[in-house]
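Participant: pasting the structure only:
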């Protein structure tokens, strides 16, 4: 293959006693962008809400990371509790392994609790307005975060012979795929899809309520994730020909569409 996307030869850089992992940097950059954009959108739509997004993020971001890790560990127990596995690896999040469903679920719950606590002493709009303001930023955060998988050389798709294919070193290829050199860059597909979602949500903001915007985010991301997940060849639980995350995607597409229908009937 003469033309392909190369996998980085390093996923971290050492500065003195510190080791900076690019996976972590991608997550941090994504979170920073989400906070900035969310604050900008929220303060534009509502007066007297300065600083709320940053205050909520203090609780929501750690909750999201913990939720993402818990989901990954629960759906991939053999990596941490199987034969030859090391339980300590559960805490090594810089090696990858944050399930987006767990991150969104626990992160949103943490945001809700924090928002309600802040709202007890301030006059804040309904939480759905806050969620809608944050939705495009969350999509962009995922778009940036997915590049961490590129640095780690992980979560790529089936073999592919195309100019945009991802070149994977032999040591990172799954068992049974050692003879293939290039694969679907699923990290890139998901990153681009998340950017499309973010732009769509921003465009639709004047036309939909905050709850509808967040519901649309969940439905659109889940729909794209269903197809992207089907390309991946990393180890996963398979039921009736579909990966576990594909079933979760279908459930969340349905939930997102139902919520969108409900919020669309309410006034903005």
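Facilitator: Noted; the coordinates are in hand. All of these numbers come straight from a predicted model, not from anything done at the bench.

Participant: from now on I want contacts and neighbour counts done on CA atoms only, so please keep to that.
Facilitator: Will do.

Participant: hey, where'd the helices end up in this structure?
Facilitator: Remark: helices assigned in the chain by DSSP state H are 22-45, 52-75, 78-81, 100-119, 127-145, 147-152, 186-204, 210-229, 244-264.

Participant: so which of those gets nearest residue 94?
Facilitator: Residue 94 lies closest, by Cα to Cα, to one member of the helices of the chain: helix 22-45, at 5.9 Å.

Participant: buried set for that closest one?
Facilitator: Under the neighbour-count criterion of 16 or more other Cα atoms under 10 Å, helix 22-45 has 22-28, 30-35, 37-39, 41-43 buried.

Participant: helices or strands next to it in the packing?
Facilitator: The contact analysis (3 or more Cα pairs under 8 Å, 6 or more residues apart in numbering; DSSP states H and E) places helix 22-45 against helix 52-75, helix 127-145, helix 147-152.

Participant: can you put these in CSV and add mean neighbour count and distance to residue 198?
Facilitator: Below are these laid out as CSV (neighbours: other Cα atoms under 10 Å; distance: least, Cα to Cα, whole Å):
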stretch, mean neighbour count, distance to residue 198
helix 52-75, 20, 18
helix 127-145, 24, 4
helix 147-152, 22, 17
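
Participant: wait, which of those is closest to residue 248?
Facilitator: Distance to residue 248, taken as Cα to Cα, is lowest for helix 52-75 among these, at 11.5 Å.

Participant: put this next to the previous one:
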């Protein structure tokens, strides 16, 4: 009996002449744009300058991409090294393989460098971009759909994902599987909405909004890992990413509790971004009326001078 299913794209790359346009890369680019856009809006609302988030992202994004790829290659080294493997494939990032744990960790290093250069506190910056990162992950997961990768167990659910692809060893995978890319994409959107709501409701600051994003994401990731069937290392019966989720979740919750007690509330707007004051001075200077060369602005209107002369005459 036929069942309904979600079809997979027949290919994940289009060619503009000799130039390949890869859907996986476009999904990542869209995610970065969304994260910077939302992060900038939140940063300005907190009292920061409008270009700060983008300037720091110039550091954070490349570091994050390198970190994500390194985590994937290290934890799935058997895919690239050993008998019959081609180590150069480790550099083919367009074929998929970005570990979120490495992306966040090394991306934080890049963000720290950018924050130091701008004189911005990293926790405040992390809070501003937290929901945007979750939305970026939601966009990026659709790259897995185009690459027909990281799907789950076989299923007969009407929203199952049809897979038909040729593996590197020549074998063919064909069937209907759990669309784990879709589950995680939807979960990440929910995480972003949760952080936005909690931040408005409880005025989260000092890195707590980011910690909430991390904790909420790891809960969903642990469940989604249970559904996946791609090759992975196991420790005590659990996939490596499950253990990573547990450790990161505990750390994020501990941070929320400790910082919430020691530093409740949010940073003062005038303490987070020195560039915001420069923007205010620039806008103030631009709003002042131009005075023609060789003239000076009057100290007071004519009416004020006339009234003053009358007062002097009455007292004489």
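Facilitator: Arrived safely. Bear in mind that the values here come from a model prediction, so they are computed numbers and not experimental data.

Participant: for the two chains, what TM-score is obtained?
Facilitator: After superposition, the two chains reach a TM-score of 0.93 (TM-score structural alignment, normalised by the length of structure 1), with 261 aligned residues with a Cα RMSD of 1.8 Å.

Participant: quick one on the thing from earlier: could the helices of structure 1 go into CSV alongside distance to residue 177 of structure 1?
Facilitator: Shown next, in CSV, are the helices of structure 1 (distance: least, Cα to Cα, whole Å):
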stretch, distance to residue 177 of structure 1
helix 22-45, 24
helix 52-75, 23
helix 78-81, 20
helix 100-119, 26
helix 127-145, 26
helix 147-152, 18
helix 186-204, 16
helix 210-229, 18
helix 244-264, 22
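
Participant: just to revisit the earlier point, could the helices and strands packed on helix 22-45 of structure 1 go into CSV alongside distance to residue 251 of structure 1?
Facilitator: As requested, the helices and strands packed on helix 22-45 of structure 1 are exported to CSV (distance: least, Cα to Cα, whole Å):
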stretch, distance to residue 251 of structure 1
helix 52-75, 16
helix 127-145, 19
helix 147-152, 25
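
Participant: ok, back up a step: which of the helices of structure 1 sits closest to residue 170 of structure 1?
Facilitator: Residue 170 of structure 1 lies closest to helix 147-152 among these, at 13.7 Å (Cα to Cα).

Participant: against which helices or strands is the closest one packed?
Facilitator: helix 22-45, helix 186-204.

Participant: could these go into a markdown table alongside distance to residue 66 of structure 1?
Facilitator: Shown next, in a markdown table, are these (distance: least, Cα to Cα, whole Å):
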| stretch | distance to residue 66 of structure 1 |
| --- | --- |
| helix 22-45 | 13 |
| helix 186-204 | 22 |
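
Participant: to residue 9 of structure 1, which of the helices of structure 1 lies closest?
Facilitator: Between residue 9 of structure 1 and those, the tightest spacing by Cα to Cα is seen for helix 147-152, at 8.0 Å.

Participant: for that closest one, give me the average deviation versus structure 2.
Facilitator: In the superposition with structure 2, the average deviation recorded for helix 147-152 of structure 1 is 0.2 Å (mean Cα distance after the TM-score superposition for structure 1).

Participant: which residues in structure 2 does that helix match up with?
Facilitator: Counting by TM-score structural alignment, helix 147-152 of structure 1 pairs with residues 142-147 of structure 2.

Participant: what does the matching stretch rub up against?
Facilitator: 8-9, 11-12, 23-28, 95-96, 150, 181-182, 185 (Cα atoms under 8 Å, 6 or more residues apart in numbering).

Participant: try it again at 6 Å.
Facilitator: With contact meaning Cα atoms under 6 Å, 6 or more residues apart in numbering, stretch 142-147 of structure 2 is reached by 9, 12, 24, 27.

Participant: could you find the closest non-adjacent residue to residue 86 of structure 1?
Facilitator: residue 80 (5.6 Å; Cα to Cα, 6 or more residues apart in numbering).

Participant: residues near the one you found, how many?
Facilitator: Number of residues near residue 80 of structure 1 (other Cα atoms under 10 Å) recorded here: 16.

Participant: now the most centrally placed residue in structure 2. Nearest residue, chain neighbours left out?
Facilitator: Against the mean C-alpha coordinate of structure 2, by Cα atoms, centre = their mean, the closest residue is residue 133 at 1.9 Å. Leaving out its chain neighbours, the residue that sits closest to residue 133 of structure 2 by Cα to Cα, 6+ apart is residue 35, at 5.4 Å.

Participant: now the one you found: how far from residue 138 of structure 2?
Facilitator: Distance from residue 35 of structure 2 to residue 138 of structure 2, counting by Cα to Cα, to the nearest Å: 11 Å.

Participant: that'll do, ta.
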